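*Asks:* My questions are about this predicted structure, shown below with the sequence.
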Amino acid sequence: MIELTDVTKSYNPTVKAVDDLTLTVRGGEIFGFLGPNGAGKTTTIKMMTGIAKPDKGTIRINGRDIASSPLEAKKQFGYVPDSPDLFLRLKGLEYLNFMADMYDVPKETRKERIDGLARRFDMSGALSDPIQSYSHGMRQKIVIMGVLIHDPHVWILDEPLTGLDPKSSYTLKEMMREHADAGKTVFFSTHVLEVAEKLCDRVAIINKGVVLFCGTFKEMQERFQSDMSLEKLFLELTDDE
């Protein structure tokens, strides 16, 4: 579970990047976080992961406060950033073992998980190569694998499908569904609204730091008394603002 209560963040005296945000993401659901560029999505995610500090408010990951208990909170989640260009001089397997060391994953467990993830993402033949030799999509896959190596309860994914080939994209969506169906939490931001419409149990739409809607797609259609797609409803909602 992810709980944000009265969270606010400003980068200058006149504009709030996130304005008094309260949001609960439950276990057992895939939660989509949607908004135009500059809406406050990445700032929110950075505060959730402890990269940025809110001006006020509290953030809890599985009951652990990210401000007062950062290490315990960070053990609860895996975070895929919006750029996969990390640790480029390491080989794929070196990176995965580094991530496993970070989270104290036993050697027997990590080998099984690395082998399983490599098979699912078609990366078995590339793990001995340096990450800087990978394509953008392969870098995205190795970052996702590193994030999942400690089997975190909460997944926080910032545009995770960017650069993935269709098969890998399908695999990740399948894994997200499996994770949520096991009673765990998936929080992800995306600009691909068709994916959000099909995949998410609930969505939140944020614009100018304020959540304009939070709920199921059906609830959004009922609110607007419309059978329009999520994409059209999103455009109508954000244009009105």
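*Replies:* Nice, thanks for sending it over.
*Asks:* C-alpha from now on. contacts and neighbour counts both.
*Replies:* Will do.
*Asks:* And the residue lying closest to Lys16 once chain neighbours are set aside, how far from Asp104?
*Replies:* With Cα to Cα, 6 or more residues apart in numbering as the criterion, Lys16 has its nearest non-adjacent residue at 4.4 Å, and that residue is Ser10. As for Ser10, its distance to Asp104 is 36 Å (criterion: Cα to Cα, to the nearest Å).
*Asks:* the more surrounded of these two?
*Replies:* For Ser10 versus Asp104, the count of surrounding residues by other Cα atoms under 10 Å is larger for Ser10: 16 against 11.
*Asks:* hold the first one in mind and look at this next one:
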Amino acid sequence: MIEINNVSKNFPGNNKAIDALNLTIPDGKIVGFLGPNGAGKSTTIKMMTGILPLDGGSIVLNGFDIEKNPLKAKKIFGYVPDQPDMFLRLKGIEYLNFIADIFDVSKEVRQERIEILTKQFDIYNALEDYIQTYSHGMRQKVIVTGVLIHDPDIWILDEPLTGLDPKSAYMLKEMMREHANKGNTVFFSSHGLEVVEQLCDEVAIINKGKLLFYGTLQEMREYYHSDKSLEQVFLELTNDE
């Protein structure tokens, strides 16, 4: 479970990047996090993962406060950032072993997971190459593989499907569904409204740092007395703002 309690964030020259945000993401759900560019999605995710400090409120992941118990909180989630350009001077296999070392994954378990995941993502034969030689999509795949090596309870994904080929995108969506079906939490931001509509159990819509809606698509249609698509409702909500 992810509990975001009255969270705020200010940046210089910006009144409030995040304004008193309250959001509770239950176990066993895939939740899509939507908003226009600059709405506060990545800022929220970076606070959830401990990259940015909170200016107010609290974020609790499966009972662990991200600021009061950062090490314990970070053990239980996997994070895919919106830009996969990290550790470019490492080889793919060096990066994956580095991540496995951080999370104390045994050699036997890591070898099995690395082989299975990288073959599924079709990057197994590139593991001895440096990440800086990878395409954007390959970098995304190796980052996602690193996230999955320690099998975290909570997945926090910022635009995870960007740059993936159709086969790999389908595979990741299937993994997300399977993970949630096991009683775990998947929270991801996306600009692909059709994907969110197809995949997510619930959606959270944010704009200008404020939560506009959280619930199922059916609840959204009932609340706004509309049978329109998610795309149409989303555009109406955010344009009104």
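*Replies:* On my side now, so go ahead. Remember, predicted model here, so these are calculated numbers, not experimental data.
*Asks:* and the residue nearest the centre of the second structure, what is it in contact with?
*Replies:* For the second structure, Leu157 is the residue whose C-alpha lies nearest the centre (Cα atoms, centre = their mean; 1.4 Å). For Leu157 of the second structure, the contact set (Cα atoms under 8 Å, 6 or more residues apart in numbering) comprises 78-82, 186-189.
*Asks:* picking up where we left off before, quick one: residues contacting the residue nearest to Lys16 of the first structure.
*Replies:* 16-18, 55 are the contacts of Ser10 of the first structure under Cα under 8 Å, 6+ apart.
*Asks:* Then Met176 of the first structure?
*Replies:* Per Cα under 8 Å, 6+ apart, neighbours of Met176 of the first structure: 30, 186.
*Asks:* cutoff 7 Å now
*Replies:* Val186 (Cα atoms under 7 Å, 6 or more residues apart in numbering).
*Asks:* Can you point out the helix or strand that includes it?
*Replies:* Take DSSP states H and E as the rule and Met176 of the first structure turns out to sit in helix 166-181.
*Asks:* Would you mark the buried spots in that helix?
*Replies:* 168-169, 172-173, 176-177, 179-180 (16 or more other Cα atoms under 10 Å).
*Asks:* okay, those residues in JSON lines with distance to Leu86 of the first structure next?
*Replies:* Converted to JSON lines, these look like this (distance: Cα to Cα, whole Å):
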{"residue": "Ser168", "distance to Leu86 of the first structure": "20"}
{"residue": "Ser169", "distance to Leu86 of the first structure": "20"}
{"residue": "Leu172", "distance to Leu86 of the first structure": "20"}
{"residue": "Lys173", "distance to Leu86 of the first structure": "23"}
{"residue": "Met176", "distance to Leu86 of the first structure": "23"}
{"residue": "Arg177", "distance to Leu86 of the first structure": "27"}
{"residue": "His179", "distance to Leu86 of the first structure": "25"}
{"residue": "Ala180", "distance to Leu86 of the first structure": "27"}
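*Asks:* with the residues you listed in mind, which one is nearest to Leu161 of the first structure?
*Replies:* Lowest distance from Leu161 of the first structure to the buried residues of helix 166-181 of the first structure (Cα to Cα) belongs to Ser169, with 5.9 Å.
*Asks:* So which bits of stretch 66-76 of the second structure are buried?
*Replies:* For stretch 66-76 of the second structure, by 16+ other Cα under 10 Å, it's 66-67, 73-74, 76.
*Asks:* May I ask which of the contacts of Ser10 of the first structure has the most neighbours?
*Replies:* Of all the contacts of Ser10 of the first structure, Val18 has the most neighbours under the rule other Cα under 10 Å, reaching 26 neighbours.
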